[in-house]
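**Q** I'll drop the sequence and a predicted model, then ask my questions.
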Amino acid sequence: MSQKITIEPVTRIEGHARVTIHVNGAGEVENAYMHVDQFRGFEKFCEGRMFFEMPVITPRICGICPVSHHLVSAKACDMIAGVNPPRPALLLRELMHMGQMIQSHSMHFFHLAGPDLIFGFDADPAIRNVVGIIEANPELALKAVKLRKYGQEVIRIVAGRRINARFAVPGGVNKALTEKERDELLAPIDEMIGYMGEGLALAKQWLEANQDVVQWFANFRSGYMGMVNPETGALELYDGPVRLIDRDGKLLEQFDGARYLDYIREHVEDWSYLKFPYYKKMGWPAGVYRVAPLARLNVADCISTPLANEEFKKFKAISKGPVEPSLYMHYARLIEDIYAAERTRELLEDPDILSTDIVTESNVITGEGVGVIEAPRGTLFHHYWTD
């Protein structure tokens, strides 16, 4: 007798989803679907708004990564205004972005993924949660809270508020950083990197001890997409060309994100509001690719900061081609976490970070703008048209 199993709601994710599993009479899974059935409608209700309102409206899209939407929206508005922000403004925007990466990556590993890794997938759900981690390992839980707090403090100090900031504007930013604020953010970085190292050790220990699970769980071939430095091919999270590789690691494209429609299309299914992007030249479903930390490390040639790059070399040694098992996403995420902390220090130590030259004015309207950024969970595009 066939059976349909429904899991609703799916917990420990951002947003809303349900899973349906279709089992045949022999007890075998025939199909499984993850339904993202949360209708948002931002594309529609943004119609008719002034373009400079978009960096304030769009952060409401996501409660975990509002900074990504805020900054990528501002980048699209820069293009509409035909303006290049001054270097200090770009540094401050990237610093804010690093704060978000730290808070989001730390929260994802310790609070969302951690319960499964520490207690096991089959543990009682009553303890397999963040409260269970606090009870089982309060010292680790406190460090996780401090990591997320530090990321949030970077955002607050740089932008003036933690949630839905009004910081990035077309042409730059509206708040400079003071010397006192800079020093306040510099002081805890070594401590935070130490906490990240403990998380990294925990992840690697789990991956090594559970290779049987790692190799069968969500291990599949795909393409990969991520942003890179145009000169070195290093990991980039704020700005750079978009690189796309195939399932064997061969370079397919490296393109200016503003031209994404030349390379990417979206597939739709009637069982989900979620759209499914794919590489245009290969079509659906052959052109499916993955994004987020695992993909970004698979497409990158190196990482520009020393500690993260040393761990990146070990990550690359896992496979001759792209690292495919999805559970290595945790490893990749923590490497990026360390990079974000190291990059935060680099930005804070740049003399231009204290400059008050933070906005370039413009009286031009080009009519169209595209912004691209690496959000914690993948490459994010905002595309606006205006009259």
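**A** That came through, no problem.
**Q** Only C-alpha atoms from now on, for both contacts and neighbour counts.
**A** Fine.
**Q** need the strands for the stretch 51-200 of the chain, in chain order.
**A** 168-169, 172-173 (DSSP state E, counting those that start in this stretch).
**Q** and these as CSV, adding distance to V288?
**A** As requested, those are exported to CSV (distance: least, CA to CA, whole Å):
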stretch, distance to V288
strand 168-169, 33
strand 172-173, 35
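**Q** Show me which residues of stretch 333-350 are buried.
**A** 333-345, 347-348 (16 or more other CA atoms under 10 Å).
**Q** outside of stretch 141-149, which residues touch it?
**A** Residues from elsewhere that reach stretch 141-149, judged by CA atoms under 8 Å, 6 or more residues apart in numbering: 102-104, 106-107, 110-111, 133-134, 192, 195.
**Q** putting a second one here so we can go through both:
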Amino acid sequence: MERITIDPITRLEGHGKIDIFLDANGDVANSYFQIPELRGFERFCVGRPVEEMPLLTNRICGVCPEAHHMASAKAGDAVYQVDPPRTAKLLRELLYMAFYCTDHTTHFYALGGPDFIVGPDAPVSERNILGVIRKVGLEIGGKVIQMRKYGHQTVEMIGGRKVHPATAIPGGITKILSEAERKEIEAMGRWAIDFAQFSLQAFNDIVLANKTYLDLIVGDIYCHKTYYMGLVDAKNKVNFYDGKVRVVDPDGKEYCKYEPKDYMRHIAEHVEPWTYLKFPYLKNVGWKGFVDGKDSGVYMATPLSRLNAADGMATPLAQEHYERMYATLGGKPVHQRLAIHWARLIELLYAAERWVELVTDKDITSPDVHRKPTAIPTEGVGIVEAPRGTLTHHYWTDEKGLLTKVNLIVGTTNNYAPIQMSTKKAAQNLIKGGKVSEGLLNMVEMAFRAYDPCFGCATHSLPGQMPLEVRLHNQHGELVDVIKQFVE
């Protein structure tokens, strides 16, 4: 049996590889999306004071430290049974909306966008952010940089640092927002709304107006019918920072809705021997393997999942685009995975609108930003929506607040089963009769890029080194050489 290896896979955060096995006819018999790194954060956090966790866990990743910072602070709130003041919650969420705008911008223009804007068959040297800028113009490249700049400036003003924010703690936040800072953040937020609308128009002009790309989105190659997960507010509208976790079935009907503290009643994790990353699934449906449908416990947690799981967006402009997407794609829920890119831009607009709502709230500059914990620490769960999916931090402590056990289910981990399914299905549909090209392999990679996975977040190699293994095969599929780096 011939094996094709894509290693390393590209335009994602972290490291992974795809092994594709061909049968005697040259068709795909099986495919494995492997994560060759060992995750260790749950173990080396044990013994640390719970107050350190918002600073420690945001070092898991430099791409989305804000997500771990917020989930950890909320878990700390729960451990100490303390409800932060309203202003503290507003400031935490404001920082989070600015982060969301920055992160979604990065993925659309630098990671996922090249496949659509430049084209999946374009030379490798052009399928990157520079190729995107050459295609759309320097002015748009400048807008992308400006959006990232404004997002990081806002994170720094509230969080103390552009990367790895430091101000969210159990019971609230440590920094008060001045009126001068508020005005500056408001101006940047209003600019972000314009940028998000511009990005949605660009998606319309470049992607939706191109029949080839539209056929890819609505076709079957990248389609799976699974359950969908996302945080919702009291009105079942999308919320990134707070609320209950809602799950809908493949028909769009609510399957369950639960408080963060109850996640273990609904989520379990399956282990396969060929990868270090676990496969979460719906416990009360059960693990039935990598298959679609109501009888399978596989669920997805992405921007599209959040829109599928909600009854709408909580801001007016985002709601308009939400309605347009579902009208264009035939109603809810949408199962086509490439539509995640469209949903991501709708979320970008929502985050920008919410940014302005928060910064113009009358309480945003109040000095009441922290409530001192007084209860004996026990156990707590914090959940936010990371850009890549629902992020859960669960901490157990002794009576002194020292951690005795830690469990993290990160956004990408939620999506590992559907990513495995998507890459396998794409390979089976695209590779026939042993005919393989670099462009086809890139289209297999497009299946995982839609999820915007962060395997630096989901897994970690304890020595801090990047393990890679490149396997070279000749024209007969025979292994001729193996080049290893930091692999035993």
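**A** Yes, it's here. Only a predicted model underlies this, so the values are computations on that prediction, with no experimental measurement involved.
**Q** still on that earlier bit, pick out whichever of the contacts of stretch 141-149 of the first structure sits closest to N31 of the first structure.
**A** Among the contacts of stretch 141-149 of the first structure, H111 lies closest to N31 of the first structure (CA to CA), at 29.5 Å.
**Q** and the nearest residue to that closest one once chain neighbours are set aside, how far is that from E14 of the first structure?
**A** Taking CA to CA, 6 or more residues apart in numbering, and ignoring the residues beside it in sequence, H111 of the first structure has V130 as its nearest neighbour in space, at 5.5 Å. Taking CA to CA, to the nearest Å as the measure, V130 of the first structure falls 15 Å from E14 of the first structure.
**Q** So those two - more neighbours on which side?
**A** Legend: neighbour count by other CA atoms under 10 Å for V130 of the first structure and E14, higher for V130 (17 against 13).
**Q** and the more buried one, what pairs with it in the second structure?
**A** Using TM-score structural alignment, the equivalent of V130 of the first structure in the second structure is I129.
**Q** got it, and Y339 of the first structure?
**A** Under the alignment defined by TM-score structural alignment, Y339 of the first structure corresponds to Y350 in the second structure.
**Q** mean shift of the helix or strand encompassing W355 of the second structure relative to the first structure?
**A** For W355 of the second structure, the element it lies in under DSSP states H and E is helix 340-359. Helix 340-359 of the second structure differs from its equivalent in the first structure by a mean of 0.5 Å after superposition (mean CA distance after the TM-score superposition for the first structure).
**Q** still on that earlier bit, wait, the match of Y339 of the first structure touches A318, no?
**A** Yes. Under the criterion of CA atoms under 8 Å, Y350 of the second structure makes contact with A318 at 5.1 Å.
**Q** How many residues are close by the alignment partner in the first structure of E323 of the second structure?
**A** Aligned by TM-score structural alignment, E323 of the second structure pairs with K313 of the first structure. Neighbour count for K313 of the first structure, taken as other CA under 10 Å: 13.
**Q** Contact partners for K313 of the first structure?
**A** Contacts of K313 of the first structure (CA under 8 Å, 6+ apart): C302.
**Q** Wait, a helix at it?
**A** Yes. Applying DSSP: H, G, I helix; E, B strand; the rest coil, one finds K313 of the first structure inside a helix.
**Q** now the helices: where do they sit in the stretch 201-350 of the first structure?
**A** 211-216, 293-299, 306-316, 329-348 (DSSP state H, counting those that start in this stretch).
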